[in-house]
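Visitor: have a look at this prediction, sequence included:
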Amino acid sequence: MQTKHFNNQNEDIKAAAELLRAGEVVAFPTETVYGLGADATNEEAVKKVFAAKGRPADNPLIMTVGDEEQIEPFVMVTNQARKLMADFWPGSLTMILPIKEGMVSMLVTGGLQTAAIRMPKNEPTRELIRQAGFPIVGPSANTSGKPSPTTAAHVKHDMAGKIAGILDDGPTQIGVESTVIDLTASVPTILRTGAVTEEELSRSLGQTVVDGTSKKALAADQTPKAPGMKYRHYAPDKDVLVFDPLDWFDLQEKLGPADAVMADEALLSELKNKEQPSWSLGESLEQASENLFAGLRYFDDDKTVDTIYVQSMPEIGLGKAYNNRLAKASGGRLFQGPASE
């Protein structure tokens, strides 16, 4: 299959929407990462997404909409959901809501009676969905388990020949996937951290929101309510180790020519070996999250690199989402320097 490249112009968006209506798969941009789109109401189209990604069938897919009206036929919109829509949509928040009986394919929900719904901020994608005329599924547009794509080039790397098209709107801005909140639990519960924080959600709802991301992994026979809860995610083929900035100088003593380091500008300015393979995470938490997956992908493709050392960030705001993705990418492996022992 030839994968067509579309720009964010009206005629290209129209052509991409026609492919979606024909039951094909088209990758699309959001402010977080690129997604893999197909008609959420067409089971044969949804099956193509699972096939392209190599995704387990019990891993639910997010339904992505162009406007709020598109969700009404499919899920029960609660008062809590309406509050969050008003405050965070369009944007990087996914809500888990009860489905209306018989209205959402079990392929999309992973067999559950709940569905994950999101309306991204990216306008070309919202126009694409509006022109298609139906919600689309929207998992990240990468091979299942690998680092998420933040550019159209990343999508092409993983999906060329597997999908019908890629809508290109340049690099994403946030760089880590949306926050997922479960509004079907007894207390609203965060199942995946992202740019919308626990504190912001609590203020919006006027009640405490629980962070459920630290719960133990699901058993083999359990179905996750949201992506990223059960299976290996965000991981390159290379070994990844997380280091604390306090261990920066000790780490440098152990770095060899086959080691790469990903760190912020302040640390890289103190890198002793200027020939050391390195990737800048920028000067802020926002830039670090934007650059994380791109750096992991870059070194994963570098045949001279065996191990990638990546800096952790303060556990505040977007740093929680950054550290969550990094922990999954590394399998929880840490560089143990004297300062962290």
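Guide: Alright, I've got the coordinates.
Visitor: can we go C-alpha only for contacts and neighbour counts from here?
Guide: OK.
Visitor: which helices and strands does the longest helix belonging to the chain pack with?
Guide: With secondary structure taken from DSSP state H, the chain has its longest helix at helix 285-300. Packing partners of helix 285-300 (3 or more CA pairs under 8 Å, 6 or more residues apart in numbering; DSSP states H and E): helix 318-330.
Visitor: one more to weigh against that first structure:
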Amino acid sequence: MEAVSPARKCRILPAGPDALAAARSALLAGEAVAIPTETVYGLAADATNGEAVARIFESKQRPSFNPLICHVTGIDMAERFARFDPLSRKLAEHFWPGALTLVLPLREGHAIHPLVTAGLDTVAVRAPQGFGAELIAAIGRPLAAPSANRSGRISPTTAQAVADSLGDAISLVIDGGPTTVGVESTIVKVEDGVIHLLRPGGVAAEDIEAVAGKTLQRAQAGSAIQAPGMLASHYAPNARMRLNAKDIEPGEALLGFGPQRIAGAEKARAVLVLSATGDLVEAAANLFDYMGRLDASGAACIAVEPIPEHGLGEAINDRLRRAAAPRGQE
């Protein structure tokens, strides 16, 4: 059944044949549509249509220098506009469809609009699962699709979170239920046989290293923007974030991890635990939802318990550090 978000104009349609037809029609008409993926909800538009892509930037209030990811059905579609080196192809064959984005050189004569690449000679490419894959196949074109939220704010993992963030800036949201991964894709770039990790995400660095047989090189702080999600301040709630907290200060909310709480947790304005068992997969899936709920508690600051840096913990901590960065860097 179709729903209309309260006090907003955007329609929310449950994923299915009717939603697929409606989304396809809207995209071919040059509109932007919020769609579910396994990572987070994306705000999709035809990557070959400049006016459509501009609507993404307008809706998100996103800086134009921040590039977007092109979503494709697989390697065959990606090869229409990008060139694969052998190692990038190996990673795509292993992890696609899935939460891995590859930054690849653009082919001459490609149809990707320059707004998508922010003027770079490379393009970020990913093959999603589920509804997104069906929609790309139905439209027959790559879709540019950053997270479906106001730029710099918490990424949405439910359709309602999209409506709450974007309001009537968009007209259609497809509801595929809560996302299963819960953080954005991992972004890597291969140069001269070296794999550069540009953004940690839904595929753990260790898993990529196991397939590639190589160690990933981490991007240095202050590196030039080569891919989405590299702004210093991003994914931010309205409340301040205090990381690796050892105790609770007056008026703070608490974002916990693991079975034990820090000192004074019982005095927190609100408490949500990413994973009581210390499961990083569960924590990643809950991250943005719980940040948003704690932000809605009215706390001026959210204290965050320490989270391990291994596996998906690297992606979780990356998002937390960007959420805690000074807002002047957005």
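Guide: Done, it's in. Fair warning: this is a prediction, and the values are worked out from it, not measured in the lab.
Visitor: just to revisit the earlier point, check the fit of the longest helix of structure 1 onto structure 2 and give the mean distance.
Guide: With mean CA distance after the TM-score superposition for structure 1, helix 285-300 of structure 1 departs from structure 2 by a mean of 1.4 Å once superposed.
Visitor: which ones are touching the equivalent of I62 of structure 1 over in structure 2?
Guide: Under the alignment (TM-score structural alignment), I62 of structure 1 maps onto I69 of structure 2. By CA atoms under 8 Å, 6 or more residues apart in numbering, the residues touching I69 of structure 2 are T101, V116, V123, A124, V125, R126, A144, A145, P146, A227, P228.
Visitor: one more time with 7 Å, if that's ok
Guide: A124, V125, R126, A144, A145, P146 (CA atoms under 7 Å, 6 or more residues apart in numbering).
Visitor: dump these to TSV, plus distance to P105 of structure 2.
Guide: TSV is the format used below for the contacts of I69 of structure 2 (distance: CA to CA, whole Å):
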residue	distance to P105 of structure 2
A124	9
V125	10
R126	14
A144	17
A145	19
P146	20
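Visitor: specify which member of those residues is nearest to L172 of structure 2.
Guide: L172 of structure 2 has its nearest neighbour among the contacts of I69 of structure 2 in A145, at 14.1 Å by CA to CA.
Visitor: how many neighbours does the aligned partner of that closest one in structure 1 have?
Guide: In structure 1, A145 of structure 2 lines up with G138, judged by TM-score structural alignment. The number of residues packed near G138 of structure 1 is 26, by other CA atoms under 10 Å.
Visitor: so which strand or helix has the alignment partner in structure 1 of L135 of structure 2?
Guide: Superposed on structure 1 with TM-score structural alignment, L135 of structure 2 falls opposite L128. Assigned by DSSP states H and E, L128 of structure 1 falls within helix 123-132.
Visitor: and that helix, what does it pack onto?
Guide: helix 10-21 (3 or more CA pairs under 7 Å, 6 or more residues apart in numbering; DSSP states H and E).
Visitor: the helix or strand that the helix it packs on is followed by vs structure 2 - mean distance after superposition?
Guide: Toward the C-terminus, helix 10-21 of structure 1 is succeeded by strand 26-28 as the next helix or strand (DSSP H and E). Its aligned residues in structure 2 lie a mean 0.7 Å from strand 26-28 of structure 1 after superposition (mean CA distance after the TM-score superposition for structure 1).
Visitor: okay, and strand 26-28 of structure 1 goes to which residues in structure 2?
Guide: Per TM-score structural alignment, the counterpart of strand 26-28 of structure 1 in structure 2 is residues 33-35.
Visitor: would you pull up how far that stretch lies from the middle of the chain?
Guide: Distance of stretch 33-35 of structure 2 from the chain centroid (CA atoms, centre = their mean, to the nearest Å) equals 13 Å.
Visitor: what lies in contact with that stretch?
Guide: 23, 27, 41-45, 132, 148, 170, 172-174.
Visitor: redo the residues you listed as CSV? Include neighbour count.
Guide: Shown next, in CSV, are those (neighbours: other CA atoms under 10 Å):
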residue, neighbour count
A23, 27
L27, 19
Y41, 33
G42, 28
L43, 28
A44, 30
A45, 32
G132, 25
A148, 32
I170, 24
L172, 24
V173, 30
I174, 27
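Visitor: just list the residues touching the counterpart of T197 of structure 1 in structure 2, thanks.
Guide: Structural alignment (TM-score structural alignment) places T197 of structure 1 against A204 in structure 2. Contact analysis of A204 of structure 2 by CA under 7 Å, 6+ apart lists G311, L312.
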